[in-house]
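> Attaching a predicted model along with its sequence, questions to come.
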Amino acid sequence: MHKGWRPLRADVHVPAGGDGPFPVVVYAHGGAFVGGVKEMGPWGSLPGRGIAVVSVEYRLAGEARYPEPVEDIVTAIRWVRARAGDYHLDSGRVAGWGSSAGGYLMARAAVSGGETGGRPLPELAGYGADLSAVVLHYTAGDMSGVVAAAKADPALRDRVGPSIELIYGRGLDSEDLPAIVEHGSVLRAVAVAQRLPAFLLAHGDADRTVPVEQSIRLRDAVQARGGHCDLTVVPGQDHAAPVFAEPRIVDPTIEFLYAAWAGRFSTERDGTRR
């Protein structure tokens, strides 16, 4: 999907029943920016519930630096709309879903308005990159906070430091890293976005890699702008725990997606569920 040294691929999973056009979720996998594959993810039951899934690749750290992976996600969303007729997809009902690193990229793409600083592929430039809704699992909304925490906690530095250094092209202690990370902050982008999709966040309160406070801050930022954002806090669960693919998380997510596509959300003071 993106011109470069390797092609970026997407798997398109279309519901077996019905003729469409089907609403569609664009999914970005996790993997700490350095790994993961498009076959990963908690989306397996969606086609059986009438929702198509396009699970996409993006350039990993070591291949590209921020904001290039965000550009890949924006390109994927445009590609879905360009090829909607080929796969019986509804270009008016497109949502995003991302886990961990993929969640950060999806969130950043969702609030960018399609403007990431890169140049759209000419054949896709006429297609929109907006999303009706975004689902984020254990995602860093404030990467500056992650960097600060990694500097203060040797164990966290070991877990996330190498990925951060690769994706931003600067060491954790580099003087110019804070400015680059702030530019990539989802919170900063939310504060200035002209349009916000509806958000659904899920995060474990025992997450040792991306603390749950990251999702709390993102929820608060979206709601402060008058947007809709629900947060499901999962007690006792760590980063990327199997529970995030279980029906108790996925079934309400499907309900949320259909509600977003129906335009049924209104602003709420506190969307936290436990």
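Yes, it's here.
> use CA for all of it now, contacts and neighbours both
Fine.
> what's the nearest residue to Pro42 once chain neighbours are set aside in contact with, if anything?
Nearest non-adjacent residue to Pro42, counting by C-alpha to C-alpha, 6 or more residues apart in numbering: Ala245, 4.4 Å away. For Ala245, the contact set (C-alpha atoms under 8 Å, 6 or more residues apart in numbering) comprises Gly41, Pro42, Trp43.
> now the first one: how far from Ala240?
To tie it back to what came earlier, the one meant is Gly41. According to C-alpha to C-alpha, to the nearest Å, Gly41 and Ala240 sit 10 Å apart.
> what residues are shared contacts of those two?
Shared contacts of Gly41 and Ala240, defined by C-alpha under 8 Å, 6+ apart, are found at Ser99.
> Contacts for the longest strand anywhere in the chain, please.
Secondary structure assigned by DSSP state E gives strand 89-99 as the longest strand of the chain. For strand 89-99, contacts defined as C-alpha under 8 Å, 6+ apart pick out 20-30, 41, 52, 80-81, 84, 103-107, 110, 131-139, 240, 257, 261.
> Mind checking which of those residues land in strands?
If you go by DSSP E, the contacts of strand 89-99 have 22-28, 52, 133-137 in strands.
> Save the residues you listed as CSV, and put in distance to Arg9 too.
Output for the ones in strands among the contacts of strand 89-99, formatted as CSV (distance: C-alpha to C-alpha, whole Å):
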residue, distance to Arg9
Phe22, 21
Pro23, 20
Val24, 17
Val25, 16
Val26, 13
Tyr27, 12
Ala28, 12
Ala52, 16
Ala133, 23
Val134, 21
Val135, 21
Leu136, 22
His137, 22
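> hold the first one in mind and look at this next one:
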Amino acid sequence: MPTSSTDAPPAPAPAPLAPPARGGGLVTWRAAEYAVVPGYRPLLLDVVRPDSAGDVPLVVFVHGGGWRTGSRSGMGPMFAGWDPSPFAELAAAGFAVASIDYRLSAEARFPAPLDDVRGALAWLADQAGELGVRPGPCALWGESAGGHLAALAALTGDGVTAVVDWYGPSDLTTMADDAATGGRSITDPGSPDSRESLMLGGPATEHPHAARAASPVTHVHPGAPAFLLRHGTADRFVPTRQSQRLADALDGVGARPRLDLVDGADHLWLGDPQAARTAFDDAVAFLRSHLTP
């Protein structure tokens, strides 16, 4: 979370964790307050885990929406009709799943959303005993803008052992060029009213330091967590080249990421329920291989 200046009052402590609901073999905490940043809404997350004895590994999900929209309520439109929900499926597979909200670009500019992801990770670590979460490294999973934030938080902090990044931007300094040369983009990331510009406070060309700081490729290092990058070759919102750039950077430091390019798939797996199902199942298998003995 943002640090206060020496003249500012300390941020209020989040509300105590309320008792969970139980049912269907799951334990669920709704709207848990993980941070209170003065001047903003309280920051909330949901946690669901299996109703069983023993600590379970933690997966933290970061929603997409171009840093402008979206909420912790789901994984995106192609998963809206799932019953059980993707989070319930993950919990049934033996994970605790925390889905988090963060400040959007109409509320605060970068690095606010990254600060919030870090704040959620810190709160979850503090509450591990209450939540029945296994101490130690967790995994981050994000889609689109959430994939960007998941990668960025994992590469700039500690305590994350694996990352699932679906079609997330990785290099904001090249987004406009990649969109222009890819032949598929229906948006201009370099325009002043683009999602990227609204998050940064202006076009990347006018804010080069912020654009580099907000780019996961800038922060790649040899000790990077395991990465599963998945991106459709027909993505109209985030050029496929962005995932390739992050994979190349990770390869360059010996981190050995996994890059899955899905032929013909669009952003959000739009219009392709099977692509969404396969992406989810592959992510669960990847997380199981890195989080469970």
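Everything's here; your move. Note that this is a predicted model, so its numbers are computed, not measured.
> Quick TM-score on the pair, please.
After superposition, the two chains reach a TM-score (TM-score structural alignment, normalised by the length of structure 1) of 0.81; 243 aligned residues with a C-alpha RMSD of 2.3 Å.
> thinking again about what came up before, go through the contacts of Ala245 of structure 1 and name the one nearest Arg65 of structure 1.
Using C-alpha to C-alpha, Gly41 comes nearest to Arg65 of structure 1 of the contacts of Ala245 of structure 1, at 23.2 Å.
> on that earlier part again, rebuild the contacts of Ala245 of structure 1 as a markdown table, extending it with neighbour count and distance to Pro7 of structure 1.
Shown next, in a markdown table, are those (neighbours: other C-alpha atoms under 10 Å; distance: C-alpha to C-alpha, whole Å):
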| residue | neighbour count | distance to Pro7 of structure 1 |
| --- | --- | --- |
| Gly41 | 19 | 21 |
| Pro42 | 21 | 24 |
| Trp43 | 22 | 23 |
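> Dump these into CSV; add distance to Val94 of structure 1 as well.
Putting the contacts of Ala245 of structure 1 into CSV (distance: C-alpha to C-alpha, whole Å) gives the following:
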residue, distance to Val94 of structure 1
Gly41, 18
Pro42, 17
Trp43, 15
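> Check the secondary structure at Ala202 of structure 1 for me.
Here Ala202 of structure 1 is recorded as strand under DSSP: H, G, I helix; E, B strand; the rest coil.
> which residues does the alignment partner in structure 2 of it contact?
Using TM-score structural alignment as the criterion, the counterpart of Ala202 of structure 1 in structure 2 is Arg230. Arg230 of structure 2 makes contact with Val164, Asp165, Trp166, Tyr167, Ser243, Leu259, Asp260, Leu261, Val262, Ala279, according to C-alpha under 8 Å, 6+ apart.
> Tally up the residues packed near the counterpart of the last one in structure 1, please.
The pairwise alignment with structure 1 assigns Ala279 of structure 2 to Ile249, based on TM-score structural alignment. Using other C-alpha atoms under 10 Å, Ile249 of structure 1 is surrounded by 15 other residues.
> In space, what's closest to Ile249 of structure 1 - neighbours in sequence excluded?
Nearest to Ile249 of structure 1 is Val243, by C-alpha to C-alpha, 6+ apart, at 7.3 Å.
> so that neighbour sits in a helix?
Yes. Per three-state DSSP, Val243 of structure 1 lies within a helix segment.
> My understanding was that it contacts Val250; is that so?
No. The pair Val243 of structure 1 / Val250 is not scored as a contact, 9.3 Å apart, by C-alpha atoms under 8 Å.
> Of these two, which one has the most company?
Neighbours per residue (other C-alpha under 10 Å) separate Val243 of structure 1 from Val250, with Val250 holding more: 18 against 15.
> check which helix or strand covers the more buried one.
helix 247-261 (DSSP states H and E).
> Contacts only, for the aligned residue in structure 1 for Phe110 of structure 2.
The alignment partner of Phe110 of structure 2 in structure 1, by TM-score structural alignment, is Tyr66. Neighbour list for Tyr66 of structure 1: Ile167, Tyr168, Gly184 [criterion: C-alpha under 8 Å, 6+ apart].
> Same check on Arg103 of structure 2?
Residues near Arg103 of structure 2 by C-alpha under 8 Å, 6+ apart: Leu43, Ala112, Pro113, Asp116.
> The same query, at a cut-off of 10 Å, please.
Listed by C-alpha atoms under 10 Å, 6 or more residues apart in numbering, the contact set of Arg103 of structure 2 reads 37, 40-43, 67-69, 71, 109-117.
> Check Arg195 of structure 2 too.
So, once contact is read as C-alpha under 10 Å, 6+ apart, Arg195 of structure 2 ends up touching 65-69, 105, 145, 187-189, 201-203.
> could you redo the last one with a cut-off of 7 Å?
Arg195 of structure 2 sits next to Gly66, Trp67, Arg68, Pro189 when contact means C-alpha atoms under 7 Å, 6 or more residues apart in numbering.
> Which ones among those residues map onto strands?
Among the contacts of Arg195 of structure 2, none falls in strands (DSSP E).
> Of the residues you listed, which ones are shared with structure 1?
Comparing those with structure 1 on both residues aligned by TM-score structural alignment, their matches' C-alpha atoms under 7 Å, the contacts found in both are Gly66, Trp67, Arg68.
> Quick one: map Pro169 of structure 2 onto structure 1.
Using TM-score structural alignment, Pro169 of structure 2 lines up with Ala140 in structure 1.
> Since that was my last question, I'll sign off now.
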